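Chemist: Any chance you can model this:
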Amino acid sequence: MLQSKKIGFIGSGAIAESLIGGIVKAGLIAPQQITVSDISQQRLDYMEEKLGVHGTLNIEELVKGVNILFLTVKPQVIHTVLDTIAPFVSPEILVVSVVAGVTTKVLQEKLPCVPIVRAMPNTPVAVGEGMSVITLGEYAGEENGKLVLTIFASVGKAIKMEESAMDAVTGLSGSGPGYAFVMIDALSDAGVWVGLSRKNAIIMAAQTLMGAAKMVLETGEHPAKLRDMVTSPGGTTIAGIHVLEQRGVRVALMDAVKAATRRSHEMGKKTDE
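Modeler: As a prediction, this is how the structure comes out:
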């Protein structure tokens, strides 16, 4: 599917590095078929040495030589980047944007008639366990969607949704790793409190959450059913769950997702202006 393609990345930050690493590791494409552009020559040298890709400071050169163009820059500079590349992006180039809060409508206004796919990956793509959601722009067909899903599936799981859900996606999976890190930190603190070493407590907390998540994904069972399977009458787990419910942990997590979703919407409105 990608063997004959040439891919370009504008921006060489952590997301770009993770995606390129995943694409190459999965054997979807050779590193020599990938070109990266950045304003930092030092960063480009790093990407060339680590990943074997070609680096260039010349955006025009990059755009004219690729079939798929990833926009992996900060939201603050996206309008400048779009103005720079617009004269060189033809309708034959598939544009994939991972720029947070920037809608396909905004992108389409700058790149008329160009197939655009917007994606929201989260930070665990760096370790091949990301959660990515894509949405198709006006001129992006189903084949474009399948192609982009294949790319993001190389660094975790990927699904397609309507763009109207993107703020909610940001609130749940985009910001979700932050919530998980807080829980791991809290559980490891608790482990230290009851007598475990810090090192062992962190390993146990992180592995426990990872294992629980894997059970949900691989069994397909509802989390409540899996919870009941580990909750014996009068046992330790129900005693702990009682405290979690008493302290409002469930409601706090729900409110966190709602707050992050609301903030994503607010940031998106500013970017659209």
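Chemist: For the rest of this, base every contact and every neighbour count on C-alpha atoms.
Modeler: OK.
Chemist: before we move on, what SS does M131 have?
Modeler: Classification of M131 by DSSP: H, G, I helix; E, B strand; the rest coil places it in strand.
Chemist: tell me which element the closest residue to it other than its chain neighbours is part of?
Modeler: Nearest residue to M131, sequence neighbours excluded (CA to CA, 6 or more residues apart in numbering): K157, at 5.1 Å. Per DSSP states H and E: K157 is located in strand 156-160.
Chemist: For that strand, enumerate the helices and strands it packs against.
Modeler: strand 130-136, helix 142-153 (3 or more CA pairs under 8 Å, 6 or more residues apart in numbering; DSSP states H and E).
Chemist: Now do that strand: everything it contacts.
Modeler: Residues outside strand 156-160 that contact it (CA atoms under 8 Å, 6 or more residues apart in numbering) are 125, 128-135, 145, 149, 152.
Chemist: From those residues, keep the buried residues only.
Modeler: Buried subset of the contacts of strand 156-160 (neighbour count, 16 or more other CA atoms under 10 Å): 125, 128, 130-135, 145, 149, 152.
Chemist: measure G156 to G52 for me?
Modeler: Counting by CA to CA, to the nearest Å, the separation of G156 from G52 is 22 Å.
Chemist: ignore the last one, F88
Modeler: Look at F88 and G52: by CA to CA, they are 25 Å apart.
Chemist: Check C113 too.
Modeler: Distance of C113 to G52, given as CA to CA: 33 Å.
Chemist: And those two? Which one has more around it.
Modeler: For C113 versus G52, neighbours defined as other CA atoms under 10 Å are more numerous around G52 (19 against 16).
Chemist: Next, the second sequence, to be compared with the first:
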Amino acid sequence: MRLGLIGAGNMAGALARGFGQPVAVFDVDRSRAEALAEAVGGQVLDSNIAVADASDAIVLCHKPAQLEEVAAEVGDHARAVISILGGTPVAAVEAAYPGRPVYRFMPSIPLEVGRGVVCYTPGRLAGQGPERKVLELFAAAGMLVELPEALFDAATAVMSCGPAFFALVAEALADAGVGYGLPADLAARMAVETMGGTAATLAEHDNDTRELRRRVTSPGGMTARGLAALERGRVRAAFEEAVAAVVEGRS
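Modeler: From the prediction side, this is the model:
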């Protein structure tokens, strides 16, 4: 299936790397489009229309505010539409691209390394046509989950914002280690490797976080003291507030 990216930002790059196949791409910032195309063996075209004409499905990777503008330009040329526009309901994309099969996807940055989660919801005209092949591409790139659109904001907080949250946790843990004498580079590598290893361990054991904590924590031991300090610091409440900020749009 031939995919065309309209926009070449960070998430477009993650998707293209996760797909593992050449894509057509256009971005008003040509240097950004060229960098993406070079990374994945894709092709930079001269316009959004050229991308649509060369593709079985276009992937909307531009800014959400540009939906109507881009649709007016390429709507008659698009065969199928894949939207990753944050906060943009599938109905809004369908209204901009009448008569076209539409899917709304919410990807995450780890797709660029073949991990992470992709949530999607199909539009009214998305059925058994060729555009469904895009589901196979997303499934190959990461964990694919069909969700009702009402749950997209909650899912976004966990799987799309989650990498930034986890990066902050790794940064804070490394900084704390530096405070007790670890070299900064070593502390950062330790924190990141431990986080990755923990994720892999959980995946091998049915994602049972409580059981992993039990295995690591000896009564009255060092880990127990550290966990108690995190609980006193309201770490759970902090994550609850972060998710609420994403879902409810408050900071």
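Chemist: What does the residue nearest to M131 of structure 1 correspond to in structure 2?
Modeler: Matched across to structure 2, K157 of structure 1 falls on M143, judged by TM-score structural alignment.
Chemist: which residues of structure 2 fall in helices?
Modeler: Secondary structure of structure 2 (DSSP state H): helices located at 10-19, 30-40, 48-53, 67-74, 90-96, 133-141, 152-155, 162-179, 184-204, 209-216, 222-232, 235-248.
Chemist: Superposed on structure 2, what's the mean shift for the strand holding K157 of structure 1?
Modeler: Here strand 156-160 of structure 1, set against structure 2 after superposition, deviates by a mean of 2.1 Å using mean CA distance after the TM-score superposition for structure 1.
Chemist: likewise stretch 204-212 of structure 1?
Modeler: Counting by mean CA distance after the TM-score superposition for structure 1, stretch 204-212 of structure 1 comes out at 1.3 Å.
Chemist: picking up where we left off before, including distance to A260 of structure 1, could the helices and strands packed on strand 156-160 of structure 1 go into CSV?
Modeler: Shown next, in CSV, are these (distance: least, CA to CA, whole Å):
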stretch, distance to A260 of structure 1
strand 130-136, 16
helix 142-153, 23
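Chemist: so which of those gets nearest T261 of structure 1?
Modeler: Closest to T261 of structure 1 of those, according to CA to CA: strand 130-136, at 14.8 Å.
Chemist: quick one: V127 of structure 1 and A16 of structure 1, what's the gap?
Modeler: From V127 of structure 1 to A16 of structure 1 the distance is 13 Å (CA to CA).
Chemist: Counting neighbours around each, name which of those two comes out higher.
Modeler: Each of V127 of structure 1 and A16 has its neighbours counted (other CA under 10 Å); A16 has more, 22 against 12.
Chemist: Nearest residue to the counterpart of V247 of structure 2 in structure 1 in space, please, no chain neighbours.
Modeler: Under the alignment by TM-score structural alignment, V247 of structure 2 pairs with T261 in structure 1. Using CA to CA, 6+ apart and skipping the chain neighbours, the partner closest in space to T261 of structure 1 is G171 (4.2 Å).
Chemist: What residues does the alignment partner in structure 2 of that neighbour make contact with?
Modeler: Residue pairing (TM-score structural alignment): G171 of structure 1 is matched to A157 of structure 2. A157 of structure 2 makes contact with 242-243, 246-247 under the criterion CA under 8 Å, 6+ apart.
Chemist: residues touching the residue sitting nearest the centre point of structure 1, list them.
Modeler: Residue closest to the average C-alpha location in structure 1 (CA atoms, centre = their mean): P121, at 1.3 Å. Applying CA under 8 Å, 6+ apart, we find P121 of structure 1 in contact with 98, 130-133, 152, 174.
Chemist: is it true that L125 of structure 2 touches V102?
Modeler: Yes - between L125 of structure 2 and V102 there is a contact at 6.8 Å, judged by CA atoms under 8 Å.
Chemist: Of those two, which one has the most company?
Modeler: Legend: neighbour count by other CA under 10 Å for L125 of structure 2 and V102, higher for V102 (27 against 15).
Chemist: Just to confirm, what residue in structure 1 is aligned with that one?
Modeler: Using TM-score structural alignment, V102 of structure 2 lines up with I116 in structure 1.
Chemist: you'd agree V134 of structure 2 is up against M1?
Modeler: Yes - proximity of V134 of structure 2 to M1 meets the contact threshold set by CA under 8 Å, at 7.3 Å.
Chemist: Before I go, just wanted to say thanks for your time.
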